[in-house]
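Asks: sequence and predicted structure below; questions after.
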Amino acid sequence: MQEKLPVPAVTDETGQSLIIEADGPVLVEFWAPWCGPCRIIHPVIAELSTEYDGNLKCFKLNTDESPSTTTKYGIRSIPTIMIFKNGEKKDALIGSVPKTTLISNMKKSLQRRVT
């Protein structure tokens, strides 16, 4: 079994460089420590980070600690998973969705770049 890569945190301070100026597709999980469904989806994001290493960058953003970025993207429910390509928001999923749903939305929103 492949070792899961840790999913690095992104903050208000690092969001511009890690998300907007990123080269290639980026997946961001908006979460909070008190959110039960967020804890359910964390391992799924870690699996995607490992499986798509080199093709997709995965980050998590604590909404309590990064209110500016949370407000910028209109996050009202968590977990919210957003997919960006070349700094542009391509898709958003709200709630603890199955891994298969995340993968199909990633592929659709990234025009098959992720394989």
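Replies: Nice, thanks for sending it over. Numbering: from 1, shown residues only.
Asks: please count neighbours and contacts with C-alpha atoms only from this point.
Replies: Noted.
Asks: isn't there a strand covering residue 84?
Replies: Yes: according to DSSP: H, G, I helix; E, B strand; the rest coil, residue 84 belongs to a strand.
Asks: number of residues surrounding it?
Replies: 23 (other CA atoms under 10 Å).
Asks: also this one, for the comparison:
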Amino acid sequence: MVKALTDQTFERATAHGVTLTDFWAEWCGPCRMQSPVIEDLDRDLAGKVAISKVDVDHNAATAAKFDIMSIPTLLIKKDGRVVEKLVGLRTKHQLKAVLAKYTTLEETN
């Protein structure tokens, strides 16, 4: 299950390894479409990539810190440093291809 992060837990949870965080809101249609993709990816990449979500309506400080202006936005960090910021709906294949640049994942999975 994808872990929900808050303003208080975000930095610690994304400080090590490769992480993907979905910035979303309940009222956002594309966010609701992105959610099952993120859940599926989380199952596929368990132990390889830490996947989480941040509700921008309840965690505005974190969203502001990373200049999240549109949602869904997917933030990929490696060892605490932002390496990719993807704005808009993405497929599982697209996300795996991006994550493969920072991990030992096979791009074709």
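Replies: Cool, got the structure. This is a predicted model, so every value here is computed, not measured.
Asks: any idea what residue 42 of structure 1 aligns with in structure 2?
Replies: Alignment note: residue 42 of structure 1 maps to residue 35 in structure 2; criterion TM-score structural alignment.
Asks: err, residue 69 of structure 1, not the other one
Replies: Checking TM-score structural alignment: residue 69 of structure 1 goes with residue 62.
Asks: please apply the same query to residue 89 of structure 1.
Replies: Checking TM-score structural alignment: residue 89 of structure 1 goes with residue 82.
Asks: other residues contacting the helix or strand where that match lies?
Replies: Using DSSP states H and E, residue 82 of structure 2 sits in strand 81-87. Outside strand 81-87 of structure 2, the residues that touch it by CA atoms under 8 Å, 6 or more residues apart in numbering are 15, 70-77.
Asks: do the same with stretch 40-50 of structure 2
Replies: With CA under 8 Å, 6+ apart, stretch 40-50 of structure 2 has contacts from 1-2, 14, 17-20, 51, 92, 103.
Asks: can you show me the strands along structure 2?
Replies: Ranges of strands in structure 2, per DSSP state E, are 3-5, 18-24, 50-55, 73-78, 81-87.
Asks: distance to residue 39 of structure 2 added to the ones you listed, as CSV?
Replies: Formatted as CSV, the strands of structure 2 follow (distance: least, CA to CA, whole Å):
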stretch, distance to residue 39 of structure 2
strand 3-5, 10
strand 18-24, 11
strand 50-55, 9
strand 73-78, 13
strand 81-87, 17
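Asks: most centrally placed residue in structure 2?
Replies: Nearest residue to the geometric centre of structure 2 (CA atoms, centre = their mean): residue 21, 2.1 Å.
Asks: aligned to that one, what sits in structure 1?
Replies: For residue 21 of structure 2, the residue aligned by TM-score structural alignment is residue 28.
Asks: mean deviation (superposed) between the biggest helix by length in structure 1 and structure 2, please.
Replies: Longest helix in structure 1, counting residues (DSSP state H): helix 36-51. Aligned to structure 2 and superposed, helix 36-51 of structure 1 gives a mean residue distance of 0.5 Å (mean CA distance after the TM-score superposition for structure 1).
Asks: next, the angle from that helix to strand 25-31.
Replies: Angle, helix 36-51 of structure 1 to strand 25-31, by axes from the mean of the first three to the mean of the last three CA atoms, to 10 degrees: 160 degrees.
Asks: report the buried residues of helix 36-51 of structure 1.
Replies: Of the residues in helix 36-51 of structure 1, 38, 41-42, 44-51 count as buried by neighbour count, 16 or more other CA atoms under 10 Å.
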